[in-house]
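Undergrad: need coordinates for the below:
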Amino acid sequence: FTALAREITRRKPIIVVKSGRSGAGSRAASSHTAALAETDVATDALFAQCGVIRVDTVEELFDLAMAFSHQPIPRGKRVAIVTNAGGPGIIIADACEAQGLVVAELAEATRQRLAAFLPEEASLGNPVDMIASATPRSYRAAVESVLADPGVDAVIATFVPPLGVRQEDVAEAIVEAVREHGGKPVLAVLMGREGLPQGLAELQRVGIPGYRFPESAVRALAAMHRHRLWLERPEGSLRSFPADRDRVAALVHHAHSEGRSRLSEVEVMEVLEAYGIPVAAHRVARTAEEATRAADEIGYPVVLKALSPRVIHKSDVGGVRVDLRDAAEVRAAFQQIWREVPERAGIPPQELEGVLVQAMARGGKETIIGMTSDPAFGPLLMFGLGGVYVEALRDVVFRIHPVTEVDAREMVGSIRGVRLLEGIRGEPPTDLAAIEEVIQRISQLVADHELLHELDINPWMAYAEGGVAVDARIMLRSARS
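TA: Sure thing, here's the model as predicted:
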C-alpha cells in the first residue's frame, strides 16, 4: 500500500475516510478486521508518509473531492476572501488561520481597483466586505480584482442573500469572473435557502465548488494546499551508519535465549553505543568503594541507580539518587540503595545486581525518542518532548518504519513544542540535526534486529551541540511472537 500510494499521490490525490478514531469505533472495527485501537496513530503516520488525505466524514470526503476534481492546486497558502457580510468573512478568515492558510495582504493596486466601484462603507482590506448592497456586477469585479493580485493564491467568495439579489445571479457573476481570469482556485459559499439549488447548480455547471457553509470551503482549500506541500516534498532516502551489528545481535539473542523480555540498563547503553548514539558516561559498581572510584573517574556530580531485573520503576522504591557531589555523598547513597531497595521492592538482596554510577546531565532540553511495534503496521518510531512532559502533554509524533531523513525532519518539526527546541526568549536553539540523526540511527537499529519490540530513550538530553541518552530501555519480542 505504501509504495503504491506514494506513486499515485504524486499524480493525483487520494482521499480516505478512515473510521475507528474513538475507543468505541476501534472496538467495533476489531470485531471485523482484527485491528486494534492503537492502530489509529499508525494510520495517521502511514498516511502522512504517503501523501494520503484523511477525512472524518463522508460529507467531508465529497467536499474535498469536489474541489480537487475541478480546481487547480493553489501555488501557495495566501487566500483572498470576497463577501457581502462581515460575519461570514471573519469566520472564513479564522478558519483559514486554524487550517494553516494565510489571509492575503492585498496589493495597493488591487485596493484601488476595488475602491473604484465599491461604496465608501465597504472594506477594501481582506476580507473584502462589499456590504449588503453588493450586486452580481460587484461580485464579478471584486473576484476579478483579487484574482489578478500576484499576492493571492486562491479565492473564497461567500454570499448571504439580501432582498432583491438572487443566488443564481451571483453564482453566474462568479462564473464569469473565473472564466475571464482563471488559473487560481476559486471556491464559493452560498448561504441561505432561497435560490440555493439554482445557485449551486450554476457553479457546478462550470466546475466551481459550491458550499453551504464557510468552514467546508476552507477545509477543502486547506487540503489542496497540503497536497501542494506533499508534491513539493522530497522523497528522502534511508541513511546507513557504521554500526557493530554482530555485537548487538549476540547480546540480544543471548537475552532472548534466556527468556528475558527486556535488556538490562547496561545492555541497553551498550546497544546504543554500538549504533553510534551517545550515552551518558557510566560505570557499574557492586561496592561503595567501586562506586566512589567510578564517580571520581566520571566526574561529579553523578547519579546512582539500582540495577535489578525485578526493579522497573527505580524511583518508586528509592533506587535513584541524584546530584551527588563528592565521594562521601556517593558512599552514603550507595549504602542507602543497598539497604532500602530490596525491602521496598520486595526482592531478595541477591537480586540487586549492583548500582549504576552515571554522569548527571545538566541543562539541555528533555526529549523522547522511541519505537513501539504495532500489530498491524509493524515498528513505529516516535519523537516528542520527554521527561515529565511525556505523560502530561503527550506531545509526540509517530512515523512508520523505516524513517528517511525527510521523515525525521518532519517528526522533529511537527511537535507542538518545537519552538522550545528552536530557542525562545534568548535561549540557544538545540541541535535539531543531532536529534534527526538519532531517529535515523534508531530506525537502522530496528531494521537490523527484528527481536526488538519496544525502545525508549527518555530523556534524550538535547543540547546546542549534540545530545546524550540519559535513560533508556529495550523490550524484546516474546518467544511466542
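Undergrad: C-alpha only now, for contacts and for neighbours.
TA: Fine.
Undergrad: contact partners for the nearest residue to Thr158 once chain neighbours are set aside?
TA: Distances taken as Cα to Cα, 6 or more residues apart in numbering put Val189 closest to Thr158, at 4.4 Å, once the chain neighbours are dropped. Listed by Cα atoms under 8 Å, 6 or more residues apart in numbering, the contact set of Val189 reads Ile156, Ala157, Thr158, Phe159, Gly210, Tyr211, Arg212, Phe213, Pro214, Ala217.
Undergrad: quick one: distance of the helix or strand Val189 falls within to the chain centre.
TA: Val189 belongs to strand 186-190 when assigned by DSSP states H and E. Remark: strand 186-190 is offset 30 Å from the chain centroid, using Cα atoms, centre = their mean, to the nearest Å.
Undergrad: cool, and stretch 193-209?
TA: The answer for stretch 193-209 is 37 Å, by Cα atoms, centre = their mean.
Undergrad: same question for stretch 268-275.
TA: 27 Å.
Undergrad: distance-wise, check the residue most central in space within the chain relative to Arg137.
TA: In the chain, the centroid-proximal residue (Cα atoms, centre = their mean) is Ser414; its distance is 3.9 Å. For Ser414, the distance to Arg137 equals 44 Å [Cα to Cα, to the nearest Å].
Undergrad: spatially nearest residue to Ala45, not counting backbone neighbours?
TA: Arg399 is the one closest to Ala45 (Cα to Cα, 6+ apart), at 4.7 Å.
Undergrad: please give me the structure for this one as well, since I'd like to look at both together:
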Amino acid sequence: MSRDLAPLSRDLAPLFDPVSVAVVGASDDPAKYGHAIASQALRAPHRRPIHLVNRRGGTVLGQSAAPSLTALGEPVGLVVVSVPAPVYEQTVEEALACGARAIVAVTAGFAETGAEGLARQRAVAEKVRAAGAVLVGPNCLGIADNTTELYLASDAFDLGGVALLSQSGNLALELQLAFAPHGLGFSRFVSLGNQSDVTLVDLVRDCARHDATKAIAVYAEDFGDGRAFAQAAATAGKPVVLLSAGRGAAAARSAASHTGALTTSAAIVAAACRDAGVELVRTPREMTAVLAAVAGGRRARGRRVAVFTDGGGHGVVAADAAEAAGFAVPELGPRVRERLAGQLWGPSALGNPVDLAGMGEQDPMSYAAVVRTLLDSDEIDAVLMTGYFGGYSSDSGGLGGATGTLGATELAAADSIARAVRASPKPVVAQSMYPDAPSCQNLQAAGIPVFAAIEDAARALAAVVVAEDAGAEGGAAALEPLPEPAEPMTDTGYYATRAVLAEAGLRFPASAEISTEAGVRAFARSTSGPFVLKALHLLHKSDAGGVALNLADEEALVAAHREMHARLSAPSYSVEQMADLGAGVELIVGVNRDPRFGPIAMVGLGGVFTEVLGDVVFALAPVSAARAETMLRDLRCAALLDGVRGRPAVDVAAAAKAIEQITRVAAVQYDLAEFEVNPLLALPSGALALDARAVPLVPPSLSDY
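TA: Got it, this is the predicted structure:
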C-alpha cells in the first residue's frame, strides 16, 4: 500500500484512442472470444485501420487475416491478445516489437491460477512498462470507448455519460438493461482483469479527465492500492459510484485487540467511500438508481424533503422510505400551506406529505402547481413525488391514455414540472406506478429520475445530498496524506506504548511499573487512592483476571497484588490512580493497518462492552480533530456525550483532539498491525487515556507473552 496518494497519472490515450487496432486470435468461430471482439472492432473501420490476425491466415469475418502481427508489415497502435496461455508471452513481445503502445489481454491463466501464473504475469507487465506501453489485463473481457468509436468488447453499449470500470463483464450487460429506462449509457467500458499493469486507480484518474464521462461506476473485488483509489475518487471532480463485492466478515484470524475483532472488510470499504465522497451501493439496481440521480446535476443542500402524492397510502410509505434514507419530512409552515390551499381542493392534505386526494383527476396540472410551490419554499431541500402520476397518459392506466384529455393535460403538466425543476437548484425525484408512461418519460428526459419502486427513489435522492460540512463528511479534504514512517517500535509493551502517546500529548493517570510488594506500597504511599492494578504482558488483561479496579487504599492494593500474582505470576504490574469512570464516557480509539487501505481508525463506545455493543465508526487514518468530532457524533450512543439522566456533558473537543493524537501516532508506525486506547475517558473537562496496546505487524507467539 503506497504512501503516495497522488502519483503521476499515466497517459492512456493509446488505449482509448489508438491509431490502429489488431485483434490477435480473431476467429470465425462464434464460441471463441476472438470472434466476438473482432466482430465489434469491425463496426468502425472508418475510424482507424482494423487488422485481424489468425495463425492460419486466410479470411476471418470476410476480411483478410494475417498469420502474425509481423506479417502485417506495418506498426500497430493497440493489440488485443486473445490467444492460448502458452503463447501469451510470445504474442505480447511481438506486439511490442511491432510498435504497440497499448495491449488488451483477454488471455487467462495467470495470477488467478497461483504463484507460477502470478510470476509469468508480472514478468510480462514489466516488459510492457519497460517498452513505454500500457496493458489492460490479462484475464479481462475487453474495453470500449463510445466517444472514440473503439469497440473491443463482446457487446455493444449505448452511448452515454457513465464510464464503467468492472471486474465483471455480465454486470455491464445487466447495467445496460437497467440504464435504458433512465436514458443512461456508457462513455467507456473497461474490464479490469488482473490489473497487472493498468490499474483501477489509473483508470479512475483518466476518466476524471475525460470530458464525455460525467460519472464513474466501479465494480471491484480487488482494489489493489485502496488508499490511492480513495484519493483518485475524492479528487475526480465527478461522481464515483462503487459496487464492491466480498465486503463480508474479514478472513478468519486471531485478533489481538478489540479493534482487530471489530474491523471488517465491509467497514474498511465503507469508511474509505465515506471519506472519499464515493457512493457505495450493494446491487446493480441500487447503482442504477444512484447514477440516474447524480446524472441530473442538482444537489440538495440539506435533508428536508417534501413528499408529494395523490394517495394517502403512497404518501405514508414514501415518508417512511425518506426517513429510512436519512431525510426529515417536516410539517410545512402556514405560508406554504396557504399557498397550496389556493391551488388544491378541500379534501387535499397540506402538511407533509402533501396529498392531492383526487385533485389530479380533476386537473392534472395541479401536480405542476404543487411541485412549483414546494420548490419555491425555503422550508424544504428536495421533493419526492410518488403515486399515480403517469397513469393518465399511460395506455395501461385506465383513464384514456396519452391521446385522451387527461393524458394530454398530464403531458403538459410533465412539461411544466420540467420547466420548474430546470429553474430551481433543488432536485426532484419521482416514483410512479407507470414509470414507462409518456409523461414519466418526459420527466426522465428533463433530468428528473423516475422509478417504479419508492425505495429506489429514496436512495436516489440520498445520493444527491451535499454534506453540510464536506471537509468533515467526505471528499478530498477528509483524506490526509499518509505521513512518512517513524522508527519502528522495538518495544511494544504497555509502558513503551504509553510513552509514545504521552509524547504526542495524550494524558494518562499517575502510574508506576512495579515487580515487588515493596514497590506496590511505595506507590500507594506517594499517591492518593483509589487504585488500579494491572498485570502486564497479557493480551487481554481483563479476560485473564489481570485487572483489579477501585482498590480503596494501600492494604487493598497489596492484597490484590498478592492474589493476582499467585494466579498469574506476571513479570511486572502497573499500579495506577483510579479515574472516576462515572464522571465521563468511556470510548475506544483504535487503528488497524489494512494491506489495501493502510491505517484505518475506529472510534466507539469503549470499556469492557466494546465488542458486545459494537457501537463503532471508521475512517481512514490519520483523522483530524474535526473529523474525529464527526465520528463521535455518528455513534449510536452520541447522546451520552451531551449528558443524560443528570450526568454532565463531556468535553467533546478534547476527546476529538485525543483521537487525532492517537491516530497520528498509529499512522506513522508502519510496523504495527493494531494500535488501541481503550478506554479513553472523555470527561467534562479534558480526556484521559486509561489503557493502551500496540500489536506488531507480525505478532509474536503466545509463548512470548
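Undergrad: TM-score for this pair?
TA: Once superposed, the chains reach a TM-score of 0.83 (TM-score structural alignment, normalised by the length of the first structure), with 442 aligned residues with a Cα RMSD of 3.0 Å.
Undergrad: one step back: neighbour-wise, which of the contacts of Val189 of the first structure leads?
TA: With neighbours taken as other Cα atoms under 10 Å, the top of the contacts of Val189 of the first structure is Thr158, carrying 29 neighbours.
Undergrad: before we move on, back to that, for the equivalent of the residue nearest to the centre of the first structure over in the second structure, give its distance to Val558 of the second structure.
TA: Using TM-score structural alignment as the criterion, the counterpart of Ser414 of the first structure in the second structure is Asp634. Counting by Cα to Cα, the separation of Asp634 of the second structure from Val558 of the second structure is 42 Å.
Undergrad: do Leu340 of the second structure as well
TA: 77 Å.
Undergrad: now swap in Phe531 of the second structure and tell me
TA: For Phe531 of the second structure, the distance to Val558 of the second structure - Cα to Cα - is 11 Å.
Undergrad: which one's more surrounded, those two?
TA: Phe531 (24 against 20).
Undergrad: surely the more buried one meets Asp553?
TA: Yes. Look at Phe531 of the second structure against Asp553 with Cα atoms under 8 Å: they come within range, at 7.2 Å.
Undergrad: anything in contact with each of those two?
TA: With Cα under 8 Å, 6+ apart as the test, Phe531 of the second structure and Asp553 reach no residue in common.
Undergrad: what's whichever residue in the second structure pairs up with His449 of the first structure in contact with, if anything?
TA: Here His449 of the first structure is matched to Gln669 in the second structure, going by TM-score structural alignment. By Cα under 8 Å, 6+ apart, the contact set of Gln669 of the second structure is Pro485, Ala486, Glu487, Pro488, Met489.
Undergrad: quick one: which of those residues is most hemmed in?
TA: In these, the most neighbours by other Cα under 10 Å go to Met489, 16 neighbours.
Undergrad: against Gly519 of the second structure, how distant is it?
TA: 27 Å.
Undergrad: quick revisit: tell me the contacts of the residue nearest to Ala45 of the first structure?
TA: Arg399 of the first structure neighbours (Cα under 8 Å, 6+ apart): Ala42, Ala45, Leu46, Gln49, Leu380, Leu381, Met382, Asp407, Met411.
Undergrad: and these, which of them are in strands?
TA: Taking DSSP state E, the ones among the contacts of Arg399 of the first structure that sit in strands are Leu380, Leu381, Met382.
Undergrad: possible to save those as CSV with neighbour count and distance to Ile15 of the first structure?
TA: CSV is the format used below for those (neighbours: other Cα atoms under 10 Å; distance: Cα to Cα, whole Å):
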residue, neighbour count, distance to Ile15 of the first structure
Leu380, 24, 23
Leu381, 28, 24
Met382, 22, 25
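Undergrad: which member of the residues you listed is positioned nearest Pro234 of the first structure?
TA: Here the nearest of these to Pro234 of the first structure, counting by Cα to Cα, is Leu381; it sits at 19.9 Å.
Undergrad: counterpart of that closest one over in the second structure?
TA: In the second structure, Leu381 of the first structure lands on Ala601 (TM-score structural alignment).
Undergrad: still on that earlier bit, tell me which element the residue nearest to Ala45 of the first structure falls in.
TA: Short version: Arg399 of the first structure belongs to strand 396-400, going by DSSP H and E.
Undergrad: do the same with Val370 of the second structure
TA: According to DSSP H and E, Val370 of the second structure maps onto helix 365-376.
Undergrad: show me what that helix is packed up against.
TA: helix 334-341, helix 359-362, strand 382-387, helix 405-422 (3 or more Cα pairs under 8 Å, 6 or more residues apart in numbering; DSSP states H and E).
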